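>>> Structure for this input, please:
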Amino acid sequence: MTYLSYGDAIASSIGLNVASQHANARHICIVQNSRTESAYLQAIQELSSSPLNLPETIISEEPENAMREIQGIDFLVVDWRHKELAAAALRNATFGSRGAVVVCRNGIRALRGREFVRRVTLPVTGGIEIAHVAARNRNSGKTEKGKRRWITHVDQRSGEEHVFSI
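Now for the predicted structure:
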């Protein structure tokens, strides 16, 4: 999911659209008005190297209203150049039962007030913050039946698989 205003670069949105098709997921873009929507959809079609299914769009000048309509967000990208709009989107986002991955462009330390599983900040192009935001109703790592969750990690250098129980 992305939030764009008129004239913004759409390269990241094209990438998200391609990824959503490979993952059989929904890609939703919130735009401010119908002028922005038509420019956005036209740019997606012109700049895509292959024919793509166009992303869903929601027209809303206030992203908090649009965010209330969308349930179970797994991946969210916000541009912190539009600080008020991005903050409103983050405040009103309803993440999936396992939390979500949130990417904040052009802003470091933009993700405040949320519980994180893991977070990394990259000081490139204005700053990129990537975080796995915890679900609001976490139950200390236990599943509904009281069993623990297993997390696996494969070391890319050695090929070793590490398994953790939480």
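
>>> Every contact and neighbour count from this point should use C-alpha atoms.
Noted.

>>> Can you give me the distance of the spatially closest residue to D79 that is not a sequence neighbour to G99?
In this structure, D79 finds its nearest non-sequential neighbour in R105, 4.7 Å apart by C-alpha to C-alpha, 6 or more residues apart in numbering. Distance, R105 to G99, by C-alpha to C-alpha, to the nearest Å: 19 Å.

>>> on that earlier part again, run a quick neighbour tally on the residue nearest to D79.
Using other C-alpha atoms under 10 Å, R105 has 21 neighbouring residues.

>>> Next SSE downstream of the helix or strand harbouring V101?
V101 is part of strand 100-105 when elements are defined by DSSP states H and E. Once strand 100-105 ends, the next helix or strand along the chain (criterion: DSSP H and E) is strand 116-122.

>>> elements contacting that next one?
strand 128-133 (3 or more C-alpha pairs under 8 Å, 6 or more residues apart in numbering; DSSP states H and E).

>>> Recalculate using a threshold of 10 Å.
For strand 116-122, the contact count by 3 or more C-alpha pairs under 10 Å, 6 or more residues apart in numbering; DSSP states H and E identifies strand 100-105, strand 128-133 as packing neighbours.

>>> So L52, which state does it fall into?
Assigned by DSSP: H, G, I helix; E, B strand; the rest coil, the conformation of L52 is coil.

>>> Roughly how far does it sit from R98?
Taken as C-alpha to C-alpha, the span from L52 to R98 is 29 Å.

>>> Settle it for me: which of these two has more neighbours?
A count of neighbours by other C-alpha under 10 Å puts R98 above the other of L52 and R98, at 16 against 13.

>>> Please name the nearest non-neighbouring residue to the more buried one.
A135 (5.6 Å).

>>> Another for comparison:
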Amino acid sequence: MKLIWCPDTASISYIDTVKSCENIQESSVAELISAMAGGWKPQFIVETWYPGPGGGISTSVGLSIASRHTSARHVCIVSDEQTRIEYTEAMQKVLGVSASTPFPEIIVGEAEQLMNGLVGVDFMVVDCRCKDFSKILRFAKLSQRGAVLICKNVTSRSNFGVFRWRNVLNCGSRVVRTAYLPVGKGVDIAHVAASSSNPNSSTKASPSRWVRYIDHQSGEEYILRK
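Next up, the predicted model:
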């Protein structure tokens, strides 16, 4: 099936990610997430990175590409200094030392302390293999415009699924919709509603955005609505 893409931020991010990650195995998750970030047009992207086999540097590459197209701030959280070095080397290997695609800000530390200093997150990707991934979600200071939250490698956590989103998020967060996609080792997605200081105020619904994505490994097509 041949896809005809409209020249929007989602498709541009997707195409650039495909080009950058063409030599990386299991890049389908990165392509999906990059397209979603491009479509959401975030201002502040936060992700976690886990080293070792299947560490998924392609996701960081895809998010960096999306941040370039949307002028978003991009932060990557790693567990320790050694992981920071491994992450930097892996990014440089893919993008090059003097690449036009910006490197994310890399921060090291405990989840609760770090997230208190990161305010206004509207797009977040966490790796379920990280031991404190649930704390990062719980302590996240989300944007008032709402946020898209993504958990990847969900099959590495037994019984982790869509029904658990309300358990890992802050009690003040209102989940609008969730979706699970069997891409890579499983991707769980949640859309958290925008917050309002005036509970009686009404907001106009934004027009829906559709992102079409094909998993090159399985050949399956996914159509996602923002």
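
>>> TM value for the aligned chains?
In this superposition the chains share a TM-score of 0.79, using TM-score structural alignment, normalised by the length of the first structure; 150 aligned residues with a C-alpha RMSD of 2.3 Å.

>>> Show me what the residue nearest to D79 of the first structure aligns to in the second structure.
Counting by TM-score structural alignment, R105 of the first structure corresponds to K152 in the second structure.

>>> how about whichever helix in the first structure runs longest, which residues of the second structure does it hit?
In the first structure, assigned by DSSP state H, the helix with the most residues is helix 34-47. Mapped onto the second structure using TM-score structural alignment, helix 34-47 of the first structure covers residues 81-94.

>>> tell me the SS of the residue lying farthest from the centre of the second structure?
The outermost residue of the second structure relative to its centre, with distances by C-alpha atoms, centre = their mean, is N200 at 31.7 Å. Secondary structure state of N200 of the second structure, per three-state DSSP, is coil.

>>> that older thread, how about the residue nearest to R98 of the first structure, what does it touch?
For A135 of the first structure, the contact set (C-alpha atoms under 10 Å, 6 or more residues apart in numbering) comprises T94, F95, G96, S97, R98, G99, A100, R114, E115, F116, V117.

>>> Please tell me how far stretch 55-68 of the first structure is from the chain's geometric centre.
Its chain's average C-alpha position is 14 Å from that of stretch 55-68 of the first structure, according to C-alpha atoms, centre = their mean, to the nearest Å.

>>> Revised request: answer the last question for stretch 122-134 of the second structure.
9 Å.

>>> same thing with stretch 165-185 of the second structure?
13 Å.

>>> before we move on, what about stretch 123-138 of the second structure?
Taking mean C-alpha positions (C-alpha atoms, centre = their mean), stretch 123-138 of the second structure and its chain are 11 Å apart.

>>> and that stretch, which residues are buried?
Within stretch 123-138 of the second structure, the residues that count as buried by 16 or more other C-alpha atoms under 10 Å are 123-130, 132-138.

>>> now for F123 of the second structure: what does it line up with in the first structure?
Under the alignment (TM-score structural alignment), F123 of the second structure pairs with F75 in the first structure.

>>> where along the second structure do the helices fall?
9-20, 28-40, 57-70, 81-95, 111-116, 133-138, 165-168.

>>> can you redo those as CSV with distance to I214 of the second structure?
Below are these laid out as CSV (distance: least, C-alpha to C-alpha, whole Å):
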stretch, distance to I214 of the second structure
helix 9-20, 11
helix 28-40, 8
helix 57-70, 16
helix 81-95, 23
helix 111-116, 33
helix 133-138, 27
helix 165-168, 26
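
>>> Just tell me which of those helices ends up closest to Y213 of the second structure.
Nearest to Y213 of the second structure among these is helix 28-40; the distance by C-alpha to C-alpha comes to 6.5 Å.

>>> In the first structure, which residues correspond to that closest one?
Going by TM-score structural alignment: helix 28-40 of the second structure matches no residues.

>>> what helices or strands is that helix leaning on?
helix 9-20, helix 57-70, strand 123-127, strand 147-152, strand 187-192, strand 210-214, strand 221-225.

>>> Could you list the buried residues of the last one?
Of the residues in strand 221-225 of the second structure, none is buried under the neighbour-count criterion (16+ other C-alpha under 10 Å).

>>> between that strand and strand 210-214, how many degrees?
Here strand 221-225 of the second structure points in a direction 160 degrees away from that of strand 210-214 (axes from the mean of the first three to the mean of the last three C-alpha atoms, to 10 degrees).

>>> What of the fifth one?
With the same axes, to 10 degrees applied, the angle from strand 187-192 of the second structure to strand 210-214 works out at 170 degrees.

>>> which ones are touching A100 of the first structure?
72-76, 93-94, 116-117, 131-135.

>>> Using JSON lines, lay out these together with distance to I30 of the first structure.
Below are the contacts of A100 of the first structure laid out as JSON lines (distance: C-alpha to C-alpha, whole Å):
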{"residue": "G72", "distance to I30 of the first structure": "16"}
{"residue": "I73", "distance to I30 of the first structure": "14"}
{"residue": "D74", "distance to I30 of the first structure": "16"}
{"residue": "F75", "distance to I30 of the first structure": "14"}
{"residue": "L76", "distance to I30 of the first structure": "11"}
{"residue": "A93", "distance to I30 of the first structure": "13"}
{"residue": "T94", "distance to I30 of the first structure": "15"}
{"residue": "F116", "distance to I30 of the first structure": "25"}
{"residue": "V117", "distance to I30 of the first structure": "26"}
{"residue": "A131", "distance to I30 of the first structure": "21"}
{"residue": "H132", "distance to I30 of the first structure": "22"}
{"residue": "V133", "distance to I30 of the first structure": "21"}
{"residue": "A134", "distance to I30 of the first structure": "23"}
{"residue": "A135", "distance to I30 of the first structure": "23"}
